[in-house]
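Asks: Fold the following, please.
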Amino acid sequence: MQSPVPDLLQTTAALSPSQSKTIREFLTHSAEPELARLEAEVERLQGLLATATAARDAQKSFTDAHRALLAPIHNVPEDVLRLIFLETLPRNRDAALAPDEGPLLVAQICRFWRNMALNTPRLWASMNVSIPRAPPGGHSAKVSASSSPAMLGMVSLWLQRSGTVPLSITLSAVPGDIHFRVPRDLQQLLVSNAARWRSLRVPLYYNVATIHRLAALTGAQLPQLQELSAYHMDAGSWNDPSAGWGLGGAPNLRSLTFRGHMAALSAVCAWAQLLKLHLVLCSGDISSTMNGLFVLPLHILEGCPLLEDLCFEWNGPAAHVVLPETPTTLTLLKLSRLAMHGIPSYILTSLSKRVDWHNVEAVAITFPRYAPSPLDYTWNVTSVIRVGITSLQLSGSHVRTDTLLEILDALPMIVELSLGQEPDQQPQMTTSLLGPDYDRDVSFLQHLTASDDDEIYCPRLRRIRLQNLSAVSDATIVEFLLSRLESRDSEVATLSHASFGIVRERQLDIPAKLRQAKDEGRELDALAWLQLSTQYPVPEKRAVYSPKDGIPDDDPVEDGFVFSLACA
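Replies: You can find the predicted model right below:
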């Protein structure tokens, strides 16, 4: 369309009366009618496009629905599909009663999967019940089902859907909740299914003697119980600790984690069949005390010939624990995993002379919190550490770099290393009453950094976990990881798992730096299967009840380690 006044367009020239009249007539009879026609055409075409788009989307959904029928998942037999569902459950804990995991997750996919989930009892037989906070000042008498009817209803539903299969149950709560109580209705609900318990875990800070319905159970009522974790210290056992503890008398118990009176446990437990034994020793256990000193209950081990996993944990002063006079010799030929937390060095040395545990492959040691001297942790390496050890975890008090390197030098076969914190440099002696000053060693990781020129410690290392890092920089971590991932013609193994718990602010994006190095040409084929976890401080969130309260966040990297992070 031609303009009647092309020379005036895009100018600021003043119009004459005749020019104004010409433009008005042009707009009225030509430009505006044409614009209206085009707008109508656009609207018509948009309508056609919308109709075609809707038809296309509907046809696509229709086609995809038919194409989905050819998906391999539809050819999976129902029994195999049920096994796949079971593999979605958390590996290292029971399933939370939450919609984002376990049976509630797979039941959301489609009607068929929902029906399959509802008819798979084993899928509902694992439950981590997070107890809501009790009201401030609340007591067990005041905490009932009314505190969380939704939680009770969910537990009841899971128990119903689990049919008659064995149950795995964990009770948990918000960490530090001193008002933690198990509602009476929940006690009754769980105890009514006690004959089906395969596993029961109760927080070790909560005395199950106060859970009256649980405390009243006997071993005969727990025919399927194989794993038990609990704290029990009955007030009556102060006078008669040998009276026994019903839960500990389960006839088929294979794994036991216990805190409380050892005498009460000794009276009933079927030790001969235990495979795993974790004992949290209490200074208040009068049945194990002599002249004010706690006597390590070695007599228990005499009856555990099949034991594969042993842990002693002591939280009291290091000088207050001693070994008994007997037994003088013990043989634990099946033992492959050993953990000693808070046990002083002289006890470890003496214990190693009494016990034959030469098949141990994994060792975890937490140094005493209350050591007699600042250097008590420089214990004799050969007392517990053996050449054949493949997994080592050290945590607790300060460890000097030279001591750590001495330990690692004695472990040429080590595949897994976990440290609770960075080691310290050589202490500088001062006149301070506090003793020597320690500084975190910012460069200790360089001793583990692979090089073509120098020999390194732990050449077979495949898994490493370092916690509470404050001095080591992110750049040093990146350098270490690159050296342990890069392909080279040497005997240095490549890492498969690496976990770093860092207590300072983030300096680098470590995963991004590794990918950048690979993009720049570094031979990092092993990066594709590296399980890497880097954790930094996060702001605290407002406390709101969640069915996952008290349950540690899942970290797939942790699945590869022998000892759990809770032991660090």
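
Asks: CA atoms for contacts and neighbours, from now on please.
Replies: Fine.

Asks: Count the neighbours of Arg201 for me.
Replies: Burial of Arg201 is recorded as 20 neighbouring residues (other Cα atoms under 10 Å).

Asks: An error on my part: the question was meant for Ser470.
Replies: Using other Cα under 10 Å, Ser470 is surrounded by 16 other residues.

Asks: Contacts only, for it.
Replies: Under the criterion of Cα atoms under 8 Å, 6 or more residues apart in numbering, the neighbours of Ser470 are 422, 440, 502-504.

Asks: out of those, who has the most neighbours?
Replies: When neighbours are counted by other Cα under 10 Å, Glu422 leads these with 25 neighbours.

Asks: Surely that residue is in contact with Ser473?
Replies: No. Because the distance of 11.5 Å does not satisfy Cα atoms under 8 Å, Glu422 is recorded as not touching Ser473.

Asks: Let's see this one next, to set against the first:
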Amino acid sequence: MEDSTMNDFYTILAESAAPGFERQARSLLVEEEAKLARIESQLKMLLWTRDRQRARIAALKYVVSPVRMLPADVLLVIFKQAFWLGLGSFEPPSRLVLRLASVCAYWRQLVISSPRLWAWAMKLNVSNISPWYTEVTKTVFQRSSPHPLSITMTCRDHKKPVSATVVKTVLSFAHRWSRINVNFDLTPFLNAAPRPTLLEHLTFAKLALSQGAKGKESDIFLHAPKLFDLSISIGRLAKLPLPWSQLTKLELTTYRPFTSSEFLATIEQCTSVSDLQVDSDGWEQGDDISIPPHFVSLPRLRNLNLRMSGNLDPFFAHFTFPALSKLDVYLDWSVSFENSLRGPFSAFLGRCTALEELEIFGSEMNSETLDDILLNIPSVVDLQLICCFACVDNAFFERLTYREMDANPPAPRLEAINLENVGDCYDEDVVVAMVRSRWWKDEVYNALPTPPGVARWKNISISANDTDGAELSDEFKAVMQDICAEGLNFDVYTYTRPSG
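Replies: Below you'll find the predicted structure:
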């Protein structure tokens, strides 16, 4: 085809050398252009005929295919199965639904009329100010009615303003929220939600409110009877009224400044909470802290995770958690506060009579404080000390060494300890004595006439931080190997600086 086209081109160029050909060429040009127009018209008709024929063939294939015999409700079951299988491939839900709707007009109608296919978890970019984006969002919400909505709103580009139209569209469907996750300050928009609004489906909310949150106070979340799981980052706790008393799981991040009365009073209200995580700056020296004459109890709290810096005494002096099973205390070692776990913390542990797991990270406590802790954890089974550099020494291992004459041995139920990055201010023989005092081989343990006064070890792991070249002795390694052969998981590590 290409060679023929070039031959015609060179032929006309050769003919153009003849006298008078230019005048003849003008008339030929008109004729050839008219011929091209007729060919293009015929081609357009042929293309239309081809597309129509393809549609007829597709329709006939559908007519003779087994899937045509399936009732609409069976087809929808297949669609839903295909949809959920497609989600496993990480393909956007919208693309999966549109693909099903693009097969034929009948399938399109089925897809549009099936709300369940449109009730996927939506992730919205509120930085998108396109009117089309808002309309598509609204259309999806409408087509998924009446099913609950799981919505994540993110501001992907914080340099751009939040699209009020997108946010208000989401708020107009608040009565159907089941989960709402927002990474920007929603406060200025909350009053745009229809009133009254009952958030009857809402079970989970994750909110990030700026420290200086603007906008009028809104009580919208007070009307959410099923809201049990809340994650909130907030500057002023009183800014957004929330149903604290019904929450069973709470992740609370607060910023300074907050008043002790406001913070502690908020935690007091969480009488149904079983899982609590608090990330806060804590108190500073000299803060005016009002402690009630009696302890405040959260009777259902089982798991507590504290990520705090500064002085924690007001918290520990304020509360008692009789059902607490697991406690994690993560302290910011970049903010040194030497006595952050002194006094009130040990007494607090003594009140948590159901505590089984205790982890402390980054504490500046000394060995005396740790000794008090060991005397106040009678039910603890698993103890972890991580990056607590100044508290693990010979006195720690000697305190945990069991002697039959001890009427009240410390930590009698302790079965596992993990000491990670705690230094090496202890002697190997003291460690071995501690391990041996609470370890019996199976045959020896089973032959004891009465159970010992302490639990038998299950796991012991000790790792020192940089130790200036200190290494374990061969004798200690041999003892450790023998104990491991007897059935105890016993590991001691040291990290030495590379030479040079």
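
Asks: what's the TM-score for these two chains?
Replies: The TM-score (TM-score structural alignment, normalised by the length of the second structure) is 0.50; 352 aligned residues with a Cα RMSD of 6.1 Å.

Asks: was I right about Pro314 of the second structure contacting Asp288?
Replies: No. Pro314 of the second structure is beyond contact range of Asp288, at 10.1 Å (criterion: Cα under 8 Å).

Asks: the more surrounded of the two?
Replies: Neighbour tally, Pro314 of the second structure and Asp288, criterion other Cα under 10 Å: the higher count belongs to Pro314, 18 against 11.

Asks: just the contacts of Ser470 of the first structure now: which is nearest Arg122 of the first structure?
Replies: The shortest separation between Arg122 of the first structure and any of those is 38.3 Å, and it belongs to Ile502 (by Cα to Cα).

Asks: Now the closest one: closest residue in space, sequence neighbours ignored.
Replies: Counting by Cα to Cα, 6 or more residues apart in numbering, Leu469 is the residue found nearest to Ile502 of the first structure once chain neighbours are left out, at 4.6 Å.

Asks: Count residues in the vicinity of that neighbour, would you?
Replies: The number of residues packed near Leu469 of the first structure is 21, by other Cα under 10 Å.

Asks: wait, doesn't it sit right on Ile477?
Replies: No. With contacts counted by Cα under 8 Å, Leu469 of the first structure stays clear of Ile477, the gap being 10.4 Å.

Asks: Which residue in the first structure aligns with Phe204 of the second structure?
Replies: The criterion is TM-score structural alignment: under it, Phe204 of the second structure has Glu227 as its aligned partner in the first structure.

Asks: Surely its match is in contact with Leu253?
Replies: Yes. The pair Glu227 of the first structure and Leu253 qualifies as a contact (Cα under 8 Å) at a distance of 6.0 Å.

Asks: which of these two has more neighbours?
Replies: Between Glu227 of the first structure and Leu253, Leu253 has the larger neighbour count (other Cα under 10 Å), namely 27 against 20.

Asks: pretty sure that one belongs to a strand, no?
Replies: No. The assignment for Leu253 of the first structure (DSSP: H, G, I helix; E, B strand; the rest coil) gives coil, which keeps it out of a strand.

Asks: what do we get in the second structure for it?
Replies: Leu253 of the first structure maps onto Leu227 in the second structure when the alignment is built from TM-score structural alignment.

Asks: How about the contacts made by the closest residue to that match other than its chain neighbours?
Replies: Computed as Cα to Cα, 6+ apart, the closest residue to Leu227 of the second structure that is not its neighbour in sequence is Thr203, at 4.1 Å. The neighbourhood of Thr203 of the second structure, defined by Cα under 8 Å, 6+ apart, consists of 178-179, 224, 226-229.

Asks: which of the residues you listed are buried?
Replies: Buried members of the contacts of Thr203 of the second structure, counted by 16 or more other Cα atoms under 10 Å: 178-179, 224, 226-229.

Asks: From what I see, Arg198 of the first structure and Val165 are in contact.
Replies: No. The pair Arg198 of the first structure and Val165 fails to qualify as a contact (Cα under 8 Å) at a distance of 9.2 Å.

Asks: just the strands in the stretch 451-568 of the first structure please.
Replies: Listed in chain order, the strands of the stretch 451-568 of the first structure (DSSP state E, counting those that start in this stretch) span residues 463-469, 497-502, 531-535.

Asks: Tabulate those strands (a markdown table), appending distance to Ser266 of the first structure.
Replies: As requested, those are arranged in a markdown table below (distance: least, Cα to Cα, whole Å):
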| stretch | distance to Ser266 of the first structure |
| --- | --- |
| strand 463-469 | 36 |
| strand 497-502 | 39 |
| strand 531-535 | 41 |
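
Asks: Can you give me the buried ones in the host helix or strand of Trp84 of the second structure?
Replies: In the assignment (DSSP states H and E), Trp84 of the second structure maps to helix 72-87. Judged by neighbour count (16+ other Cα under 10 Å), helix 72-87 of the second structure contains these buried residues: 75-76, 79-80, 83, 86.

Asks: could the residues you listed go into a markdown table alongside distance to Val431 of the second structure?
Replies: Converted to a markdown table, these look like this (distance: Cα to Cα, whole Å):
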| residue | distance to Val431 of the second structure |
| --- | --- |
| Leu75 | 69 |
| Leu76 | 67 |
| Phe79 | 64 |
| Lys80 | 61 |
| Phe83 | 59 |
| Gly86 | 56 |
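
Asks: Without its sequence neighbours, what residue ends up closest to Ser172 of the second structure?
Replies: Ala193 (5.6 Å).

Asks: hang on, His398 of the first structure packs against Pro423?
Replies: Yes. In terms of Cα under 8 Å, His398 of the first structure counts as a neighbour of Pro423; the distance is 6.4 Å.

Asks: Counting neighbours, go ahead and name the busier of these two.
Replies: Taking other Cα under 10 Å, His398 of the first structure and Pro423 do not tie; Pro423 has more neighbours (26 against 23).

Asks: which one in the second structure is aligned with the more buried one?
Replies: Residue mapping for Pro423 of the first structure onto the second structure gives Cys388, with TM-score structural alignment as the criterion.

Asks: for the stretch 451-568 of the first structure, what spans make up the helices?
Replies: 474-485, 510-519 (DSSP state H, counting those that start in this stretch).

Asks: Please identify the buried residues of the shortest one?
Replies: Along helix 510-519 of the first structure, these residues count as buried under the neighbour rule (16+ other Cα under 10 Å): 510, 513-514, 518.

Asks: In the second structure, what range does that helix match?
Replies: Counting by TM-score structural alignment, helix 510-519 of the first structure lines up with no residues of the second structure.
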